[in-house]
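1. what follows is a predicted protein model with its sequence.
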Amino acid sequence: MKTAILFGSTGLVGRHVLNQLIQNDNYSKIKIFVRSSIQINNSKIKVIQTDFNNLEKYKDEIEGDECFFCIGTTKKNSPDKNEYQRIELDIPKQVAQIAKSNNINSYFFVSSGYANSKSSADYLKYKGLVEEKILSLGFSKIGIMRPSFILGNRKEFRLGEKIGIIIFKLLNPLLVGPLKKMRSIHSETIAKAMIKLANNNIDQKIFESDQISDLVK
């Protein structure tokens, strides 16, 4: 029986990861790290209210078999440039470093399609830099998810994303060959793929959007 560590359990992908972990008999304990206290009635779950400005304080809690990192933000929600960098770059790199120092074997990260450390776009650059950090740490098992447009029920209404959903549903069948990695993907599919990777021997480390979907077929 395994212990899973989850960052981002209330987010679009993270809440599906949590549900998958609860349902999976391979896990006896799930540690979730959250900013605000939440009530979850499940004997597997340990809720750790976390000051993300002082992650070293929780180093002893970041221990287990597998770490799932699903935290992300937008520039609209984090307009301050330094705060945006902290959430998208500094926190995931620090969590990965602590996880490795605590001998966690497996690390799973929700990145982005076209992540690239040399990109001129901050979002893609930060995701790429985090990917490089995770790969350099040498975890026994790594799963870097690079989804394209993510479908799912978000807590807040975003008109642009509602329009995007309609557009991608029309475009998906037309995206073939090298363009398949641009296909939209449901948040639950990403979560299922991460759990499958965690519990099977698959050598691949980075998965584009279409490859994530293929994992759960």
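-> Everything's here; your move.

2. make it CA atoms for all contacts and neighbour counts henceforth
-> Will do.

3. from the chain's centroid, how far away is the longest strand anywhere in the chain?
-> Using DSSP state E to define each element, the chain has its longest strand at strand 27-34. Relative to the centre of its chain, strand 27-34 is centred 15 Å away, using C-alpha atoms, centre = their mean, to the nearest Å.

4. one more to weigh against that first structure:
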Amino acid sequence: MNVILFGATGMVGQDVLRECLRSDAVARVLVVGRTPVGVRHPKLREIVRPDVSDLDGLGDELDGYHACFFCLGVSSVGMNEDAYRAVTHDLTLAVARAVSARNPGLVLTYVSGAGTDSSGQGRTMWARVKGRTENDLLALDVDGYMFRPGYIQPGPGTVSKTRLYRVVYRIVSPVAPLLRRLFPNQVTSGDRIGRAMLAVAVPGAGGRVPANRILGTREINALGGPPGPEGRDDRG
């Protein structure tokens, strides 16, 4: 299959890209983003655009894709709701509509997070904005899966763009294997998220996917299998 990936330079997106390039089920990966990913691979093609929601002019470059993995996101820290909604809800829907219009039967995965508010009316700003985003994506004519991971352990060489997250991961990483054993349904990893996305997108894999289109950490881990060996870095 052919995959379009948004957010490949982010913490989750880096690991998802690695799994796509590693998978024999993936023939081609198109990365669309604001900055280059810094990876070279025969399967990989990049389109760099200052505004990734503006896909006008790309023509048939967006045609012929089976799945769109949307991993682009920002921290809500220090942002008001209007600004956060613009880069979380509005941008995501603009991309989903543009890509799905050119690719009938598209499988779309979206990374939100544990605690996302499906009512879209709760008190927590980020949770209600992501809840509305999920709801609007599920209303589109796409085969959509909403990923709600809890704690995500990044893969080797994967670095978050958010300084606070980098500090947290530096502190938590040494005890991550223990956390996985103690809280198996709250802790996942970037490589498992990538493999879970491939599992819902690969033709013929639908029987493995829960009927619920909202996948929490338990479902992500079941689909993604065990995490890779500690310290492995075979991004290709």
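-> Alright, I've got the coordinates. These figures come from a predicted structure and were not determined experimentally.

5. circling back to that earlier point, okay, buried residues for the longest strand of the first structure please.
-> Of the residues in strand 27-34 of the first structure, Y27, K29, I30, K31, I32, F33, V34 count as buried by neighbour count, 16 or more other C-alpha atoms under 10 Å.

6. number of residues surrounding the closest residue to L55 of the second structure other than its chain neighbours?
-> Excluding the flanking residues, the one nearest L55 of the second structure by C-alpha to C-alpha, 6 or more residues apart in numbering is A98, at 7.3 Å. By other C-alpha atoms under 10 Å, 15 other residues sit near A98 of the second structure.

7. post-alignment, the helix or strand encompassing V12 of the second structure versus the first structure, mean distance?
-> Element membership for V12 of the second structure, per DSSP states H and E: helix 11-22. For helix 11-22 of the second structure, the mean deviation from the first structure after alignment is 1.2 Å (mean C-alpha distance after the TM-score superposition for the first structure).

8. what's near enough to touch the alignment partner in the first structure of I220 of the second structure?
-> The alignment partner of I220 of the second structure in the first structure, by TM-score structural alignment, is I212. Applying C-alpha atoms under 8 Å, 6 or more residues apart in numbering, one finds that I212 of the first structure lies in contact with M145, P147, T189, I190, A193.

9. quick revisit: ok so the residue nearest to L55 of the second structure is a helix residue?
-> Yes. If the criterion is DSSP: H, G, I helix; E, B strand; the rest coil, then A98 of the second structure is within a helix.

10. quick one: stretch 128-135 of the second structure to chain centroid distance?
-> A distance of 15 Å separates the centroid of the chain from that of stretch 128-135 of the second structure, by C-alpha atoms, centre = their mean.

11. ok, residues contacting it?
-> 84-85, 88-89, 92-93, 110, 112, 116-122, 146.

12. just the closest of those residues to V16 of the second structure, please.
-> Relative to V16 of the second structure, the closest of those is Y110; by C-alpha to C-alpha it sits at 12.0 Å.
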